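> would you be able to build a 3D model of this:
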Amino acid sequence: MTFKQTPSPNFSKRTAKIDMVVIHNISLPPNKFGGSYIEDFFQNQLDPTAHPYFATIEHLKVSSHLLIKRNGAVVQFVQFADKAWHAGVSHYRGRDNCNDFSIGIELEGADDIAYTAMQYQQLNKILADLCKQYPIKYIVGHNDIAPDRKTDPGRAFDWSKINEHR
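Predicted coordinates:
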């Protein structure tokens, strides 16, 4: 798998075995698509004066392994062998700190806005490749690992469009 590389400084060395993929959504500003704001955010280069919302998140240091844009283009911020900072405070099946053992995939989207056919197509290709490369046991939403804090990928995400990969 090769993707456009846009390295983020927000990662650390991974020490645990990867067995999970976490699906997220992101739009910057909220519910708006396009532009370079997501890439800027994951690279700590987001201009806090470009939109009022940006001033509320400028202090955050976060990343994801991949971003799938609305048109299906894929950007990689963190190598899979490294730990991206996407899950935050999280817990799943008796384990805390899901960043340690997961790959984070962001979809450019919002909880209540339908995702595109291209995004589902790319996501399925990526999941198939990841499941060949790693012993993936769980494909979950951010809401599954941080239910008190997160709602993504949201009601608009159609889990039935995700092929069985395990």
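> contacts and neighbour counts: CA atoms only from here.
OK.
> how far is whichever helix in the chain runs longest from where the chain is centred?
Counting residues, the longest helix found in the chain (DSSP state H) is helix 117-133. The chain centroid and the centroid of helix 117-133 are separated by 13 Å, computed with C-alpha atoms, centre = their mean, to the nearest Å.
> which strands and helices sit next to it?
strand 66-68 (3 or more C-alpha pairs under 8 Å, 6 or more residues apart in numbering; DSSP states H and E).
> what does the strand it packs on rub up against?
By C-alpha atoms under 8 Å, 6 or more residues apart in numbering, the surrounding residues in contact with strand 66-68 are 74-78, 104-108, 119, 122-123.
> try 6 Å
By C-alpha atoms under 6 Å, 6 or more residues apart in numbering, the residues outside strand 66-68 that reach it are Val74, Val75, Gln76, Ile105, Glu106, Leu107.
> ok so, going back, pull the residues that contact the longest helix of the chain.
By C-alpha under 6 Å, 6+ apart, helix 117-133 touches Gly72, His165.
> without its sequence neighbours, what residue ends up closest to Lys161?
Residue nearest to Lys161 in three dimensions, not counting chain neighbours: Tyr120, with 6.8 Å by C-alpha to C-alpha, 6 or more residues apart in numbering.
> and the gap between the one you found and Asn163?
Going from Tyr120 to Asn163 by C-alpha to C-alpha, to the nearest Å gives 9 Å.
> higher neighbour count, the two?
For Tyr120 versus Asn163, neighbours defined as other C-alpha atoms under 10 Å are more numerous around Tyr120 (21 against 14).
> compare with the first, here's sequence two:
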Amino acid sequence: MFTISSQHWVNQAKQLPSPYFNQRPVGTAISLLVIHNISLPPAQFGTGYIADLFLGQLDCDAHPYFHYLRGLEVSAHCVISRTGELLQFVPFDKRAWHAGASSFAGVTNCNDYAIGIELEGTDTQPYTEAQYQTLAMLTQALQQHYPQISDNRITGHQFIAPLRKSDPGLSFDWSRYFRDIKS
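This next block holds a predicted model:
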């Protein structure tokens, strides 16, 4: 079971504070959970480059793909590795920079009111058992701490930015995930 501190960090997560966040608009309730995926380089896992990117420490000369990431300032609240390890980069009460141009239920700028969780993965490769377990426990803790995140306010990046993004992709088992958060 995960717990969330009064400073909005998961007590059981490895904390890696990102410089890429800002304040949420005054009076904005945290009311949406957005699930993403990421791998760096694409389809390579366990490299440590995701943390480097979110911490502003990525060596853009380390891999040819990273040229496209030069100057990018991006973060998510949490990343769940293939092994199920939970890393947290931004406290939940702050605005992480994960969704970009986005809209949910007619309300734009999802970063203002959403929590962003990245799964280490791709749109086409199955996620691991450990990732689903960690994601379910994290979701349960988030829903308890931020009750406006109901099941119908959990979505994928592909649904809030459909012309721009495709994650977490067809490989994400939404039915299984929703069963897991109820158990």
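> tm score of chain vs chain?
TM-score of the superposed chains, computed with TM-score structural alignment, normalised by the length of the first structure, equals 0.97; 166 aligned residues with a C-alpha RMSD of 1.1 Å.
> before we move on, the earlier item: farthest pair within the contacts of strand 66-68 of the first structure?
The most widely separated members of these are Gln76 and Leu107, with 12.2 Å between them, by C-alpha to C-alpha.
> neighbour-wise, which of these two wins?
A count of neighbours by other C-alpha under 10 Å puts Leu107 above the other of Gln76 of the first structure and Leu107, at 26 against 21.
> contact partners for that one?
Asn25, Leu67, Ile68.
> the second one matches what in the second structure?
Using TM-score structural alignment, the equivalent of Leu67 of the first structure in the second structure is Val79.
> ok, now how distant is the residue nearest to that match when sequence neighbours are not counted from Gly156 of the second structure?
In space, Val79 of the second structure comes closest to Glu118 once its chain neighbours are excluded; the distance is 4.5 Å by C-alpha to C-alpha, 6+ apart. Distance, Glu118 of the second structure to Gly156 of the second structure, by C-alpha to C-alpha: 10 Å.
> more crowded one of the two?
Remark: of Glu118 of the second structure and Gly156, Glu118 carries more neighbours, 26 against 23, as counted by other C-alpha under 10 Å.
> the first structure: which residue goes with the more buried one?
The equivalent of Glu118 of the second structure in the first structure is Glu106 (alignment by TM-score structural alignment).
> quick revisit: hmm, who's touching the helix or strand just after the longest helix of the first structure?
Elements were assigned by DSSP states H and E; along the chain past helix 117-133 of the first structure, the next helix or strand is strand 138-141. With contact meaning C-alpha under 6 Å, 6+ apart, strand 138-141 of the first structure is reached by Met20, Val21, Val22, Ile23, Pro153.
> do stretch 69-84 of the first structure as well
Stretch 69-84 of the first structure is contacted by residues 3-8, 11-14, 63-68, 108, 118-119 when judged by C-alpha under 6 Å, 6+ apart.
> and the end-to-end length of it?
End-to-end distance for stretch 69-84 of the first structure: 18 Å, by C-alpha to C-alpha.
> all the strands of the first structure, in order from the start?
In the first structure, strands defined by DSSP state E lie at 4-5, 11-13, 20-26, 66-68, 74-76, 82-84, 91-92, 95-96, 102-108, 138-141, listed in chain order.
> please tell me how far the corresponding residue of the first structure for Ser39 of the second structure sits from Thr56 of the first structure.
Correspondence of Ser39 of the second structure to the first structure, assessed by TM-score structural alignment: Ser27. For Ser27 of the first structure, the distance to Thr56 of the first structure equals 14 Å [C-alpha to C-alpha].
> state the distance from Asp59 of the second structure to His67 of the second structure.
Applying C-alpha to C-alpha, the value for Asp59 of the second structure to His67 of the second structure is 9 Å.
> I should have written Asp167 of the second structure there, sorry.
Asp167 of the second structure sits 21 Å away from His67 of the second structure, going by C-alpha to C-alpha.
> and what of Pro91 of the second structure?
29 Å.
> and these two? which has more neighbours close in?
Taking other C-alpha under 10 Å, Pro91 of the second structure and His67 do not tie; Pro91 has more neighbours (22 against 12).
> map Ser18 of the second structure onto the first structure.
Using TM-score structural alignment, Ser18 of the second structure lines up with Ser8 in the first structure.
> identify the residue nearest that match in space, chain neighbours excluded?
Leaving aside its sequence neighbours, Ser8 of the first structure sits nearest to Gln43 (C-alpha to C-alpha, 6+ apart; 4.7 Å).
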